[in-house]
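Undergrad: How does the following fold in three dimensions:
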Amino acid sequence: MAEVSYYTKEGLEKLKEELQYLKTTGRANISAAIAEARDKGDLSENAEYDAAKEAQGLHEGKIAQMQETLANARLLDESKLDVSKVLALSIVKIKNVKSGATMSYQLVSESEADMKAGKISVTSPIAKGLLGKSVGEVAEITVPAGKIEFEVLEISR
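TA: I've put the predicted structure just below:
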């Protein structure tokens, strides 16, 4: 069984829009490439045709994967979430105990993760270490560089 993923309203809409694009414009572009390659003659020795057909297969695979992701997507009502503990969709302000550096992250699903926007996946080592923690608690998190201690300063939605 596929894993259930939790999304914000914006993230779920973005996923639906991308799937719709792949099903319409994406398929049309691939069909045009196949037709153009087919018009170039003998299909048995036509590398362009083979490449277009392979691209079609990869495209259809991506559509199937996105449909499965969407079927297992759940929309979280952020207004009903507990703000006393770090949960999926929490915005958490943390401090590196050793260096004193502070940062804020929102814990989102893998497909919504965007480090530049301050959104990290709930499956990342830092997010996993923070889940369930309350303000004032220290989480010791193992990352590729070693162990880091983060103190939870603030939790919001």
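Undergrad: going forward, measure contacts and count neighbours with C-alpha atoms only.
TA: Noted.
Undergrad: could you pull out the strands for this protein?
TA: 5-7, 73-75, 91-96, 102-108, 119-121, 138-143, 146-156 (DSSP state E).
Undergrad: Tell me the gap between the fifth one and the middle of its chain.
TA: Meaning strand 119-121. Centre-to-centre, strand 119-121 and its host chain are 8 Å apart (C-alpha atoms, centre = their mean, to the nearest Å).
Undergrad: repeat for the fourth one
TA: Centre-to-centre, strand 102-108 and its host chain are 15 Å apart (C-alpha atoms, centre = their mean).
Undergrad: How about the last one?
TA: Its chain's average C-alpha position is 22 Å from that of strand 146-156, according to C-alpha atoms, centre = their mean.
Undergrad: Just the buried positions in it, please.
TA: 149, 150, 151, 152, 153, 154, 155, 156 (16 or more other C-alpha atoms under 10 Å).
Undergrad: you'd agree the first one is up against residue 96?
TA: To tie it back to what came earlier, the one meant is residue 149. Yes. Counting by C-alpha atoms under 8 Å, residue 149 touches residue 96, with 6.0 Å between them.
Undergrad: so how far is residue 120 from the residue most central in space within the chain?
TA: The centre of the chain sits closest to residue 111, judged by C-alpha atoms, centre = their mean, with a distance of 1.2 Å. Distance of residue 111 to residue 120, given as C-alpha to C-alpha, to the nearest Å: 10 Å.
Undergrad: another one to check against the first:
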Amino acid sequence: MADKKHYMTLDGKQKLEDELEFLKTEKRKEVVERIKVARSFGDLSENSEYDSAKEEQAFVEGRISQIEKMIRNAVIIEENQTNTSVVGLGRTVRFIELPDGDEEEYTIVGSAESDPLEGKISNDSPMAQSLLGRTIGDKVTVNTPGGEMEVKILEVK
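TA: Alright, predicted model coming up:
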């Protein structure tokens, strides 16, 4: 089975590469040192510090593996797409909620970069799925966990 493609900007890929470098060069060494110290405490079967360090090691190694896979399967989102009126990956879309008029703006990114608090939503999210391929002026019904909402697209950049 083919690995899942991970859509991301060049900036998002660089952040993952930086995190990977940190985990491999600094965090790994830190965890190994914690394990060494914990071993010196004696009986490993009742050593909570050792157990904790081993759990952290497993987490770090899992995260390294996950990031390597994401980078290997990265598909870079081109920032200079030709049609700027169509909502697409890497685009920022501004819309108004109907009928209450709340205005929101999100950039649609790959799941590796999503950060809703920073205004970046995953292309796999219900909001993004409803907006992708739509154009300025379109009214779109979005299925959210809180129920359906209708929005009107004001701007795509």
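Undergrad: what's the TM-score here?
TA: TM-score for the superposed pair, counting by TM-score structural alignment, normalised by the length of structure 1: 0.92. Supporting figures: 156 aligned residues with a C-alpha RMSD of 1.4 Å.
Undergrad: Hmm, residue 89 and residue 108 of structure 1 touching each other?
TA: Yes. Contact criterion C-alpha under 8 Å: residue 108 of structure 1 and residue 89 qualify, at 5.2 Å.
Undergrad: who touches both of the two?
TA: Residues touching both residue 108 of structure 1 and residue 89 by C-alpha atoms under 8 Å, 6 or more residues apart in numbering: 7, 8.
Undergrad: one step back: translate the residue nearest to the centre of structure 1 into the numbering of structure 2.
TA: When structure 2 is aligned by TM-score structural alignment, residue 111 of structure 1 is paired with residue 112.
Undergrad: ranges for the helices of structure 1?
TA: 9-21, 27-38, 47-71, 125-130 (DSSP state H).
Undergrad: tell me the most buried of the ones you listed?
TA: Most buried of the helices of structure 1, by mean neighbour count (mean count of other C-alpha atoms under 10 Å): helix 125-130, with a mean of 19.
Undergrad: For residue 153 of structure 2, which non-adjacent residue is spatially closest?
TA: Computed as C-alpha to C-alpha, 6 or more residues apart in numbering, the closest residue to residue 153 of structure 2 that is not its neighbour in sequence is residue 95, at 4.3 Å.
Undergrad: if we can go back for a sec, the strands of structure 1: which one's closest to residue 37 of structure 1?
TA: strand 73-75 (37.7 Å; C-alpha to C-alpha).
Undergrad: tell me the average deviation of the closest one from structure 2 after fitting.
TA: Overlaying structure 2 shows strand 73-75 of structure 1 at a mean distance of 1.3 Å from the equivalent residues (mean C-alpha distance after the TM-score superposition for structure 1).
Undergrad: Residues touching that strand, excluding its own?
TA: 4, 5, 6, 7, 8, 9, 12.
Undergrad: can you check stretch 119-126 of structure 1 too?
TA: 88, 105-114, 127-128, 141-143.
Undergrad: buried stuff in it?
TA: 119, 120, 121, 122, 126.
Undergrad: could the strands of structure 1 be laid out in TSV, adding distance to residue 44 of structure 1?
TA: As requested, the strands of structure 1 are arranged in TSV below (distance: least, C-alpha to C-alpha, whole Å):
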stretch	distance to residue 44 of structure 1
strand 5-7	44
strand 73-75	43
strand 91-96	56
strand 102-108	47
strand 119-121	46
strand 138-143	51
strand 146-156	55
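Undergrad: re the thing from before, quick check: the residue nearest to residue 153 of structure 2 vs residue 13 of structure 2, distance?
TA: From residue 95 of structure 2 to residue 13 of structure 2 the distance is 28 Å (C-alpha to C-alpha).
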